[in-house]
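A.B. asks: predicted structure and sequence below. I'll ask about it afterward.
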Amino acid sequence: MSTVCSTIKSQEDGLPKECEEWVQLFLKNFGPDEVFYDAEFDFSNGKQGNIGDCWLIAPLMTIARRQKLLEWIIPPTDYSLKHGIFLVRRFFNGEWQIVVVDGHLPLNEKGFAQFAYTFYDRLWPCLIEKAVAKMLGGYHKLNGGNPISAFKYLTGSSCLRITLNKDTDLDMLWTKLKEYQSCGFLMTLSSPEKYEDFLKKGLANNHVYSLLDTCIHEGHRLVLIGATNDTKWKGK
């Protein structure tokens, strides 16, 4: 397992002008439940912030439901909290690598995390996002991507992609979704780039959603999705 120790410099990273400052986490006296895995965390609360990396954050929110997997990716250590140095594992070029990231994160003019964030100030999404940004060459490289790549980076596993069209057998699709869920597979959903009907129903075009659950309610097949943006499904 190799170790990567590179640096992200704000002036060279294509960051938005809204980034007012970088803050060092350990100076803020965050506790372990705020930085690392928290069993009470609501996985629908992960947001992508001011950058188009739903392809990364949506898979991350599904992965975060697995405590052991998340703690493999970002091991919780007292050393990290004390010194503001964090280790993040990623799978790249056929091997697991350890990325060393510090606790400096870009903030916007309101003092909130500029990119990945949660409503309850959990910081592990920011740190994992920063590690992937380092791998790709900067935060600006996170704009647009494929959730299959994100799953590969974070789990090392191969993915199956199912493309839907007008000829898709919906009964078979539902059976497969239930089967994948029962097997514990991690899943996301992607919307097309241009589809007006999605917007009418409160869903974003060209966006990735985490698939959190499936059920049948009053005869309707439903999937519970986690949105990393601010859109809300209107229930139609």
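C.D. replies: Cool, the structure landed.
A.B. asks: when you work out contacts or count neighbours from here on, use the C-alpha atoms and nothing else.
C.D. replies: Noted.
A.B. asks: now the residue sitting nearest the centre point of the chain: how far from S210?
C.D. replies: Nearest to the geometric centre of the chain sits I57, at 1.7 Å (Cα atoms, centre = their mean). In this view, I57 and S210 are 9 Å apart by Cα to Cα, to the nearest Å.
A.B. asks: same deal with S149?
C.D. replies: S149 is 15 Å from S210, where distance means Cα to Cα.
A.B. asks: what about the two, which has more around it?
C.D. replies: Neighbours were counted for S149 and for S210 using other Cα atoms under 10 Å; S210 has more, 27 against 18.
A.B. asks: what ranges do the helices span in the protein?
C.D. replies: Shown for the chain, the helices assigned by DSSP state H span residues 32-35, 54-63, 67-73, 78-83, 124-136, 147-155, 170-182, 196-200.
A.B. asks: which positions in the last one come out as buried?
C.D. replies: For helix 196-200, a neighbour-count test (16 or more other Cα atoms under 10 Å) marks nothing as buried.
A.B. asks: burial count for the closest residue to V208 other than its chain neighbours?
C.D. replies: Using Cα to Cα, 6 or more residues apart in numbering and skipping the chain neighbours, the partner closest in space to V208 is S190 (4.4 Å). For S190, the neighbour count with other Cα under 10 Å is 19.
A.B. asks: next, the contact list for S190, please.
C.D. replies: 206-209 (Cα atoms under 8 Å, 6 or more residues apart in numbering).
A.B. asks: mind putting these in JSON lines, distance to T231 and neighbour count included?
C.D. replies: Below are those laid out as JSON lines (distance: Cα to Cα, whole Å; neighbours: other Cα atoms under 10 Å):
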{"residue": "N206", "distance to T231": "13", "neighbour count": "14"}
{"residue": "H207", "distance to T231": "10", "neighbour count": "20"}
{"residue": "V208", "distance to T231": "12", "neighbour count": "27"}
{"residue": "Y209", "distance to T231": "11", "neighbour count": "27"}
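A.B. asks: ok, and here's another one to check against it:
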Amino acid sequence: MPVFNENTAFINLCCQEGSEGSAFNPAKYNNQDYTQLKNYYMEKGRLFVDSSFPPNSCTLGDIPYLNNWEEDNVVWLRPADLMKRQNNSDEPTFCMDGASRFDFGQGGISNCWFLAALSSLTFSRDLMVQVVPMNQSFVDYAGIFHFRFWRFGKWVDVVIDDFLPTMNNELLSVFSKGRNEFWVPLLEKAYAKLCGSYADMNFGIPLDACKDFTGGVSMSYQLKQVHSEGHDEELWLTLTRATQCLSMICCGTAPKGGSYENTVSHNGLVAAHAYSVTAVSEVECLGSKVRLVRLLNPWGGQEWNGKWNDKSDMWNSVSPDDQQKRLKQDDGEFWMELEDFCDNFAMVWMSCENPNFTDGDLTCQWKCMIYEGSWMSGKSAGGDKSEVLFETNPQYRIQVATNEEKQPGDKNLMVSLMQKPQVKRSRTRFYPISFTIVKIPPGVSTHTHTHTRTCTNDLHMYELHFLNSLNIAMTNSTTHSSNEVYSP
């Protein structure tokens, strides 16, 4: 079988620093220029209405939990008008005192997967200000806001108006606990626009949103398998390194009895639900080391009631310093032991700008490359290795160069594979996709074009073939890398 053929593609390196689609110069989603639009409406003394995502039923979409009567009673209001109806005399603000994981609670949209990722995002100020430009306010106001997301190799700037869906004078979407703070529902609206509608945010996995917030390395673990195969030590080490790198970490419980209904178990955990991992810590209890994981329920309540919960007497057996970690508020955040974490959660997802946490070396540099291609029936959709036409699949050549004098030791290759949705998120059909890595035999002649870019800790990573040489470590992810989806 030839290693290369007419379907072979070469490196298509996107988004050089400063070019359109980079972190510093995001592409204009729907060709809408935030600055130009705001200046225009300020000069005209009018408020912006987004004709590409208007305040109507199409933008809301078909919300499963709303019947026709309720949908007819959805009213789209700007923040100031909503506050007037709530008899709130305060002025609306964009963000007060910085962004926090405790700023918001889930509304009527089944998007706990998105909010779990958002909770994790608040831990990294650099990523937070990349996604949420903090120079926005209701001063010099024109009813227009913008947010940035990473989409398949490019950062995009998404413009929205500030009409928000309400019912009975309450936000139907995510709500801010500060009644006059609106960065979260506005961010949710921008992401809904990216997905196609609010309804297109119903159900998903946190890894999708983590990827769109970072453009970084993503991976997932099946916790029961990790635990049953005795890999708790490796999991703990990875979680510890990931938190040190300010990675976004989320997890999810399995559906109960095959149903995706969010039933509350006897231990306080919610079935088919996404949580964010906010910290890990090791404490000494009665002479033994205990590994603890801290989690946050995006509902803003409903916590674990097992060992090491907020009211557990086990906290009385640790040092005074460790007792300071005890959580005493019913805010949805709680601690649990690593073993209970593995027993009660099905998956954990991690996403980080930089892959260094995978091997513990937080200083090394990586090469970053992007390939784009497609599987086309009759031309480049060759199936798996057992198929006769396997060689017609898209092929990419990666040459791993090494300089043992400058960089001795093993090298690593990390690969990530993604499928681009062609239509609205909820209507996208996700296919089983995979990749195979083969070694080119010595003496085989190939046409090559080398174009690499060095990525360091303080640069945003782009999707996503990382290259640094010989030993191979692989991750394989799609936009839906698991059959599990998480509702409210």
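C.D. replies: Everything's here; your move. Just so you know, these numbers come straight off a predicted model, no measurement behind them.
A.B. asks: work out the TM-score between the chains.
C.D. replies: Here the superposed chains carry a TM-score of 0.86, computed using TM-score structural alignment, normalised by the length of the first structure; 231 aligned residues with a Cα RMSD of 2.5 Å.
A.B. asks: on that earlier part again, how about the nearest residue to the aligned partner of the residue nearest to the centre of the first structure in the second structure, chain neighbours excluded?
C.D. replies: Using TM-score structural alignment, the partner of I57 of the first structure in the second structure is L115. Distances taken as Cα to Cα, 6+ apart place P298 nearest to L115 of the second structure, at 6.1 Å, with adjacent residues excluded.
A.B. asks: since we're on the one you found, how many residues are nearby?
C.D. replies: For P298 of the second structure, using other Cα under 10 Å, the count is 31.
A.B. asks: for T118 of the first structure, see how far away the alignment partner in the first structure of it is.
C.D. replies: Using TM-score structural alignment, the partner of P298 of the second structure in the first structure is T228. Note on T228 of the first structure: its distance to T118 of the first structure, by Cα to Cα, is 10 Å.
A.B. asks: shared neighbours of the two, which are they?
C.D. replies: Residues touching both T228 of the first structure and T118 by Cα under 8 Å, 6+ apart: 45-47.
A.B. asks: now, which of those sits nearest L69 of the first structure?
C.D. replies: Taking Cα to Cα as the measure, L69 of the first structure lies nearest G46 of the shared contacts of T228 and T118 of the first structure, at 17.1 Å.
A.B. asks: which residue in the second structure lines up with the closest one?
C.D. replies: Matched by TM-score structural alignment, G46 of the first structure corresponds to F104 in the second structure.
A.B. asks: and for Y120 of the first structure?
C.D. replies: Aligning on TM-score structural alignment places Y120 of the first structure opposite G178 in the second structure.
A.B. asks: contacts only, for its match.
C.D. replies: Contacts here follow Cα under 8 Å, 6+ apart; on that basis G178 of the second structure touches D103.
A.B. asks: still on that earlier bit, surely the match of G46 of the first structure is in contact with F175?
C.D. replies: Yes. Applying Cα atoms under 8 Å, one finds F104 of the second structure in contact with F175, separated by 5.6 Å.
A.B. asks: any shared contact partners between those two?
C.D. replies: V184.
A.B. asks: state the distance from H231 of the second structure to C342 of the second structure.
C.D. replies: Using Cα to Cα, H231 of the second structure is found at 11 Å from C342 of the second structure.
A.B. asks: neighbour-wise, which of these two wins?
C.D. replies: Legend: neighbour count by other Cα under 10 Å for H231 of the second structure and C342, higher for C342 (20 against 12).
A.B. asks: just the strands in the stretch 51-200 of the second structure please.
C.D. replies: Secondary structure of the stretch 51-200 of the second structure by DSSP state E, counting those that start in this stretch: the strands cover 75-77, 104-105, 144-151, 154-161, 164-167, 170-171, 175-176.
A.B. asks: closest one to L235 of the second structure among these?
C.D. replies: Of these, nearest to L235 of the second structure by Cα to Cα is strand 144-151, at 27.5 Å.
A.B. asks: where does that closest one end up in the first structure?
C.D. replies: Strand 144-151 of the second structure covers residues 85-92 of the first structure once aligned (TM-score structural alignment).
A.B. asks: compared with the second structure, how much does the matching stretch deviate?
C.D. replies: On superposition with the second structure, the mean distance recorded for stretch 85-92 of the first structure (mean Cα distance after the TM-score superposition for the first structure) is 1.0 Å.
A.B. asks: how distant is that stretch from the center of its chain?
C.D. replies: Counting by Cα atoms, centre = their mean, to the nearest Å, stretch 85-92 of the first structure is centred 15 Å from the centre of its parent chain.
A.B. asks: cool, thanks, signing off.
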